[in-house]
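>>> got a sequence here, can you model it:
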Amino acid sequence: MKSKSIFFSGGMGLFLFSLSIFASLAGCSSAGRTYEATKSAFDSNDAGKMVEYYSPNVGYNTEEYNIINESGFQSVSTSPLSTFAADVDTASYANIRRFITDGELPPADAVRIEEMLNYFYYDYPQPKDDEPFSVTTEISSCPWNPDTKLMQIGLQAKNTDTTTKPSNLVFLIDVSASMDEPDKLPLVKNAFLLLCDELKENDTISIVTYAGTDSVVLEGAKGSDKKSIMSAIEDLTAGGSTAGSDGIKTAYKIAEKYFKTEGNNRVVLATDGDLNVGITSEGELIKLIKKEKESNIFLSVLGFGTDNIKDNKMQSLADNGDGNYSYIDSRFEAKKVLSDELGANFFTVAKDVKLQLEFNPKFIKGYRLIGYENRVMDDQDFNDDTKDGGEIGSGHRVTVLYEIADKDSPMNIGGDLKYQSTNETDSDEFLNIAVRYKNPDSEKSMELNYPVKADSIKPEMSENMKFASAIAETGMLLRDSEYKGSSSYESVLSLLDSISDIKSDESKAEFVELVKKMADMPKSDK
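Okay, here's the model as predicted:
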């Protein structure tokens, strides 16, 4: 996937990026930016207390994001299958929150709607019997397009007991000069100290750092030796260039050395992604991480910082390294990722998870997958066990939205094929959802199928679907999507206001406040 850099300086406002990149900034018109510490969100330990999100006083920006080519409508007569890899990353939402709390709209390519959706909790049922997932579907009217329906798919992973499973964790920490900011290494240290509170006696912990060169700070420490682990973390300092590829190789080598056959083996990378020594290109990093993951060691990428974060590199490392990607902008977020949702983020229950939907032309003439643009796969790759899918942890939820044009829709999706015909069956199934996955210690996949009946359309959306719809609508507004239809921040707030228990969920309550800020921003599309 292509990536682009966004460069601009403070002072005279010297622009160092092309007009096409400027157009993608979706309302970020300020050339130079001077940040001050801002506050937002609710502290989970004190419902009335605000949480500080770090924003350093920096006047330049060299952030990098992968280009997103938004998915359009597909004709069922020519493309009856929709195939993509599962994704549980949440970095995009936390990064968007950082922009909004700083009074800016994010660049369009920083907005990944699937990561916004998957940041939040949804009330999906636990799987039955020995199945690793439950799949819930709901179809209702689309709030922003009167000619389509909206379908929500909720995949819920089984909650497993992670307390008895030993972990072999290697903390791979970027201590280069670029990490010498309040929202970087100091926050990294706070985050890993929080993680130390979750360690079990039979866990094994190693710490590798990298700057100009890599260094093994701690190797093979027992989880019970928290004093040594915490002391090693607290003593970290920043300085030098960024030889991230060397650090990655060393971290995986140590993880292999202490590999636990029946345990959880994982490298936890904390960085701003600004690699400038050794292997630095995104393509070469992908090759490296694909090679390292063959050892059956998983990866968690934790992104930190502002103004020079290389989101594209961190996302690619996670997507290609059997991993997940989170962005940490506060102790609140660190606690969410490394404590509250530790099981989901660190204990994989299924790997290479892929979804393939087959739409019945008897009922549906077109569809559009909302988000997941960088996870779309060729249809034939669904059954190919050599093709990478997504990793899902204990209790993880994957939320997917499709916009659907049924047979009664006036939308013109595209012409039928000239030399082939679409044969309609007598089935009363609207569509079929196939989920393919591998157990964490296996390379052979299994498939589960979940047919959706045509009578599943509901006159009113559930609380789950109302919130997911509001997220998608907000994402389309931030991206200035050509498919946003009648979307507005006012309609989003109205939908959120109709959710009865939204204030009981701190993250969702915070989202309401962020939408209010978006609605008040200049050049926002209201």
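>>> only C-alpha atoms from now on, for both contacts and neighbour counts.
Noted.
>>> where's residue 239, which helix or strand?
Applying DSSP states H and E as the criterion places residue 239 outside every helix and strand.
>>> before we go on, could you also do this sequence so I can check it against the first one:
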Amino acid sequence: MKSLLRSSLSTLLMLFAAPVLAQPDAGTVGTSVIIGTVIDSSTKKPVADVVVTATSPAMQGEQTVVTDTQGNYRIPQLPPGVYTLRFEKESFKPYARPEIQLLRNRTIRVNVELLPDSFSHSVEVIGAPPTIDVGSTNMGVNIDEEFIKRIAVARPAGKGGARSYESLAELSRGTGGYVVDGRSTSESVSTTASGTSDRQRAPAWALPYMHIVVPDAPFSVSVEGFPSPARKGYQVVHIGVKAREVSRAQRKPSHLVFVIDVSGSMDMENRLGLVKQSLRLLVDALDERDRVSIVVYGSEARQVLAPTNATRKQELLAAIDSLHSEGSTNAQAGIEMGYALAASQLVEGGINRIILCSDGVANNGITQADGIWDRVKAQAATGITLSTVGFGMGNYNDVLMERLSQVGEGNYAYVDKLDEARRIFVQNLTGTLQVVAKDVKIQVEFDRKTVSRYRLIGYENRLLTKQQFADDTVDAGEVGAGHAVTALYEVKLRAPSQTSFGTLRIRYKAPQGGKSQLIEKAMPSVLLRPAYEQAAAPTRLSYVAAAFAEKLRGSYWARPLTYDALVSLWEELGAPMKARPDVVELGTLIRSARTLDRRADRFESFAPVRTMDADRVPTIK
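Below you'll find the model as predicted:
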């Protein structure tokens, strides 16, 4: 993810803001401009209403504009740095132009030709899907008026409002009872948060998910759909990927090198204080198979703890308690020292992991030009992977954190309270550390005869071309044991189909690498339920969380969905799902937002909700 919706729901909903690689000083901000023209590659005519988004580790947040009737765009007031531009419009393939070097006091032109959409959509799966864990009991954070202001950043909603949440929901570990291969059933099994099963009579329409099971595959896939409550004429399609579990006893031995930001910006209880509390939890979860090292960085990097067996808990706790804030933020020095320490104590056949704990702010020692990405990637190839854990609100940003974990073949998470740390470092420790599949890519190809339009909700920063999907040299994300990822689409059907509405493909490699394997499966139209309440509870929960996120962001597509309607959808989740603490928290957050959100609808003056076009976003002048 990436900008704007910063951790409203903790594990319920983790939405990403764009962090800072190097904070520019006051004299360099807003001095450069990117301009350009977007044309249709087939007709060579300009394309209006293309959403153009600029992101860079050199700035907070993102800049978004829309092309005019001549296909022109202009993005002003940019600090110098390396940028990625994304170009998105329905009926065209999304396109990203990375590695754009913008110098101080310069105007550069980036012209783009967009390809008409072939109705094929590929995304890479990220390491640790950090949003809704519908099997957890974690709580979120409070929504207040300041939170509403932070996420209410005006941005054209041409992408459907919801930024890149990476995964909108994690599937429940215990909700697989109603997943039956290709067969309907008169009974379904639902699983409570405690893991016990309740067998209940299901009506005739309650067909199961499509549950893809492939011999020796490290995960299964589920698909289900229902009419969109917010967008008339559209279906919500829910696609879930669930990795196989690995028991605690089967987990590989590990050497964990914690690289901890102790700069001035971390000197808060919900930052460095929370890091120390989190590490204390981890110490209790490790055993004789594990070793821990600690490196800290402020202005410089230094070793706090040499590789130490996890059974020597008093030494570990003493090192953790000694951490204190110091200096500026030389992230690169800390990462380099962490890798050197990991390489000196490599666990053959085990887990060798750098875990970077930071607020994502790096104002010294790390830039794109430093080649840090190449070094991180090279270390991952030797078996030393990198995970990142973000801490803190306010100026917290995570472009750097997410990008490092992606290149480092690890995973990314955000911790805003101790309950979330307990989920990552204790409850899901095996999944956090042990990878069961790498370079996981998902491709959905809709049948043009059946589907006229579609929208992917989230994942915009993980888009791949059809060629990249098939190319084994293109890196993608890793999936840990027990992890699950959910993607949501909105699709508009031309007419009911008696066969399928599209094809789902998944490509992945074994944890040790090698040639990728392909799973391919048609998505039969029978998976599209006639009503929201007839979808399985995890599918409904994923939608409620995603719709809430879009509502908070002021998405054009979510406008018809009032907070009262969201509360009603939450009420329809049913027992035992609705009784779980994390789902109770979601309901509380929705009601809090209903009370606090007093923003005006920025579209109402020229596109009233009652007459809004469900197919097209109006241009914001």
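>>> and residue 521 of the first structure, what's its match in the second structure?
Mapped onto the second structure by TM-score structural alignment, residue 521 of the first structure lines up with residue 596.
>>> is its match in contact with residue 144, as I believe?
Yes. Shown here, residue 596 of the second structure and residue 144 form a contact pair, counting by CA atoms under 8 Å, at 7.0 Å.
>>> residues contacting the residue nearest the centre of the second structure?
Centrality entry for the second structure: nearest residue to the mean C-alpha point is residue 166, 2.2 Å, by CA atoms, centre = their mean. Contact partners of residue 166 of the second structure, counting by CA atoms under 8 Å, 6 or more residues apart in numbering, are 1, 125-126, 129, 458-459, 462.
>>> do the same with residue 438 of the second structure
409, 476-479, 508-511, 513 are the contacts of residue 438 of the second structure under CA under 8 Å, 6+ apart.
>>> what lines up with it in the first structure?
Residue 438 of the second structure maps onto residue 351 in the first structure, by TM-score structural alignment.
>>> and residue 320 of the second structure, what pairs with it in the first structure?
Using TM-score structural alignment, residue 320 of the second structure pairs with residue 233 in the first structure.
>>> would you agree that match is in contact with residue 195?
No. Counting by CA under 8 Å, residue 233 of the first structure stays clear of residue 195, with 11.1 Å between them.
>>> any idea what residue 297 of the first structure aligns with in the second structure?
By TM-score structural alignment, residue 297 of the first structure lines up with residue 384.
>>> buried residues in the longest helix anywhere in the first structure?
Looking across the first structure with DSSP state H, the single longest helix is helix 463-479. Neighbour-count burial for helix 463-479 of the first structure flags 463-479 (criterion: 16 or more other CA atoms under 10 Å).
>>> do the same with stretch 322-337 of the first structure
322-335, 337.
>>> among those, which ones are in helices?
331-335.
>>> spatially nearest residue to the match of residue 297 of the first structure (excluding sequence neighbours)?
In space, and not counting its chain neighbours, residue 384 of the second structure is closest to residue 352: 4.9 Å by CA to CA, 6 or more residues apart in numbering.
>>> what do we get in the first structure for the one you found?
That one, residue 352 of the second structure, aligns with residue 265 by TM-score structural alignment.
>>> correct me, but its match touches residue 167?
Yes. Here residue 265 of the first structure reaches residue 167: they are 5.9 Å apart, a contact under CA under 8 Å.
>>> for the first structure, which segments count as helices?
19-24, 91-101, 113-117, 185-196, 226-234, 244-257, 282-292, 311-320, 331-335, 342-346, 463-479, 489-497, 506-520.
>>> which position in the first structure aligns with residue 218 of the second structure?
Match for residue 218 of the second structure (TM-score structural alignment): residue 132.
>>> ok, now how distant is its match from residue 125 of the first structure?
12 Å (CA to CA, to the nearest Å).
>>> those two: which is more packed in?
Neighbours per residue, other CA atoms under 10 Å: of residue 132 of the first structure and residue 125, the larger number sits with residue 132, 22 against 15.
>>> what's the burial count for the match of residue 352 of the second structure?
27.
>>> got a list of what the match of residue 320 of the second structure touches?
189, 192-193.
>>> what does residue 255 of the first structure give?
Per CA under 8 Å, 6+ apart, neighbours of residue 255 of the first structure: 168-170, 265-267, 297.
>>> need those residues in CSV (columns: distance to residue 178 of the first structure).
Output for those, formatted as CSV (distance: CA to CA, whole Å):
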residue, distance to residue 178 of the first structure
168, 28
169, 25
170, 22
265, 28
266, 25
267, 21
297, 28
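>>> tally of neighbours for the residue lying closest to residue 359 of the second structure once chain neighbours are set aside?
Distances taken as CA to CA, 6+ apart place residue 391 nearest to residue 359 of the second structure, at 4.9 Å, with adjacent residues excluded. Around residue 391 of the second structure there are 25 other residues, counting by other CA under 10 Å.
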